[in-house]
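Participant: I'd like to go over a predicted model; first the sequence, then the structure.
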Amino acid sequence: MSNKHSIRMSGLGGQGVVTAAHILGNAATKDGLVSTVNPFFGAEKRLAPAESYVRIDSESIHERGEVLYPDIIMIFHPHVITMGKCYTMPFFDGLQENGIILANSEEFPQLSEDELQKLAQLNAKLYYFSATQVALDVGGTELATNMAMLGGLLGVKQLVSSESLKDALTERFGGGKFVASGTTAALDDALKGKYEKITQLIDQNMEVMEAAKSAVKEFVI
C-alpha cells in the first residue's frame, strides 16, 4: 500500500486549518514517514479563506508549496463549496482519480450536475459529517472542529496512527518548539483556555477524534 498522499485543507480563518495540518504532518513524521506542511492564507482574520497543504510519503519529498493535485481534500466549512470561499475553483480542482473529499457539513453541500458528473468521472469518494457538532458534543467547544476533521479523515483513510496523533497533539499544546503566527498562536491559547489542564485538552480532543471516526457518512454520487 502506498504511503504517498497529498492533502489540501480548505476552510475559513479561525477554524484551525493551519493547526490541523501541522498536527497531521507531525504525526506522519512520528510514524516514520516524511512530511511537509505549507499554510496559505491572505488576510489573517476570522472567516477569510484559509488553506493548508500536507504531503506525506515514505520517501523524500521534493515538492513544496501549494498542492495542485491532491488525492485528499478536506473541507472545513460548507461555505468553501456553497459560497466559493477558497483559493481553488472549483473546490475540487486537480483532484486525482479515486480521490477523497471530506466535508464538515450536516449534509453534503449541494453540487451542480456538472460538478457531480466530473466527480463521478474521477471515481471520487465523497464523505461528510458535522465535525463542528462532534467538537461541541464531545470536546465542549467548536474550537475542536479541526481535531474532529482529523478524526474523520482517519475514519476513511488511516494515514497516521492514533498514537502518533496524540503525541503530535501533546507536542503542539504541551510546550513544544512549534512557532505559530500571531493569529494561530492566539487560537492555540483560546483552545487551551477551554480546559483546566493540558492533559484534559489532550484527552478530550483525542475523544473528539475517536467519535468523529464513526460519525462520517458517505455521499453516493
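Facilitator: In hand now; what should we look at? From a predicted model like this one, the values you see are computed outputs, not experimental measurements. Numbers count the residues shown, from 1 in each chain.

Participant: CA only for contacts and neighbour counts going forward, please
Facilitator: Will do.

Participant: which strand or helix spans the residue nearest to Phe178 when sequence neighbours are not counted?
Facilitator: Distances taken as CA to CA, 6 or more residues apart in numbering place Arg172 nearest to Phe178, at 6.7 Å, with adjacent residues excluded. Element membership of Arg172 [criterion: DSSP states H and E] is helix 162-173.

Participant: comparison target, given below:
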Amino acid sequence: MILRRINIRMSGLGGQGAVTAAHVMAMAASKDGKFAISNPFFGAEKRMAPAESYCRIGLRKIYDRGELVFPDVIQVFHPQVITMGKSYTMPFYSGIKEGGLVIINTDMPLLSDEDVKRLKDLNVSVFNIPGTNIALEIAGTELATNMTMIGSVAGITKCVSMNGLDLALQERFGKKFVASGGTATLDEAIKKKFAKKEMLLKKNLDTVARSYEIAAEWAEKNHVELMVGEATAA
C-alpha cells in the first residue's frame, strides 16, 4: 500500500523516549524533503506512566496535529501497554486503519487470541521486535530502546531514510537542543551514559541501523508494503 501520508502513533511509558522518537522521525522526514509534524500526549510526567506521541509524515503540507485517532501504524514501546492496559486507548490498537501495521517491543507473543483475530480481520500486520534487548546489546543501555523503534518503523515503511535519520540524530544529540520537562531530563540521562557525544551518536545510529535491517528483512519476507509515495497509474 502506497500512501501520500503516514500517521504513526507511539504508545509507551514515561522515560522510554517516545516523545523523542516522534521528534527524530519528523526531523528525519524534513531532512528527506518531506513534510512532518510530531507532538506528544501524556498526563503526569513520571517514569512508567502512560505516554503517547504522534508523528505525521507526508508529501504535502500537514495542517492537523494533536491526538491521532486513526493511525496507519501503532508502535508499542513497552509490554505493559498491552499486558496492564497502560494506554490512552483500549484496546491499544483502537482506531488502527485497515491494512495497517503494529510494531511491538517484545521478545515473546503478547496478543490474545481475540486481539490476533481482530487485527487479522482488519488485515493489520504485526511485527514483534526485541527492541530493549537490541538496545542493550548495541548501545549498552535500555534508554536506546526508542532508537530500535525508530529503526523498525523506518525499515518497514521507508517513510524516512537512514541518511535522514543520521542527520536528525546529529541535530538532536550533537548540538544544543532545547527540550522541556521530562524530555530534557531523559536527553541528559542518555548523554551521561557516554563520555563523548560522538560515541552517543554512533551507538544510537548503530542501534537504529540494526533494527532497520531486521525490520526491512521481515517486511520483505512477509510481503508487507506500507510506504509513503505517489501512487502510480495502472
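Facilitator: Structure received. Just so it is clear, the structure is predicted and the values come from calculations on it, not from any experiment.

Participant: what about the helix holding Arg172 of the first structure, how far off from the second structure?
Facilitator: Mean deviation of helix 162-173 of the first structure relative to the second structure after superposition (mean CA distance after the TM-score superposition for the first structure): 0.7 Å.

Participant: that helix maps to which residues in the second structure?
Facilitator: Counting by TM-score structural alignment, helix 162-173 of the first structure lines up with residues 162-173 of the second structure.

Participant: tell me what whichever strand or helix holds Leu201 of the first structure is packed against?
Facilitator: Leu201 of the first structure belongs to helix 198-215 when assigned by DSSP H and E. Identification of packing neighbours for helix 198-215 of the first structure by 3 or more CA pairs under 8 Å, 6 or more residues apart in numbering; DSSP states H and E yields helix 131-134, helix 145-156, helix 162-173.

Participant: how big is the offset of it relative to the second structure?
Facilitator: Counting by mean CA distance after the TM-score superposition for the first structure, helix 198-215 of the first structure comes out at 1.4 Å.

Participant: hmm, who's touching that helix?
Facilitator: Helix 198-215 of the first structure has contacts (CA atoms under 8 Å, 6 or more residues apart in numbering) with 129, 131, 134-135, 138-139, 144, 147-156, 166, 169-170, 173-174, 192, 194-195.

Participant: give me the buried positions along the helix or strand immediately after it in the chain.
Facilitator: Where DSSP H and E defines the elements, the next helix or strand beyond helix 198-215 of the first structure is strand 217-219. For strand 217-219 of the first structure, the buried set under the neighbour-count rule, 16 or more other CA atoms under 10 Å, comprises Lys217.

Participant: packing partners of strand 217-219 of the first structure?
Facilitator: With 3+ CA pairs under 8 Å, 6+ apart as the test, strand 217-219 of the first structure has strand 125-129 packed against it.

Participant: average distance between the strand it packs on and the second structure?
Facilitator: Mean deviation for strand 125-129 of the first structure: 0.5 Å (mean CA distance after the TM-score superposition for the first structure).
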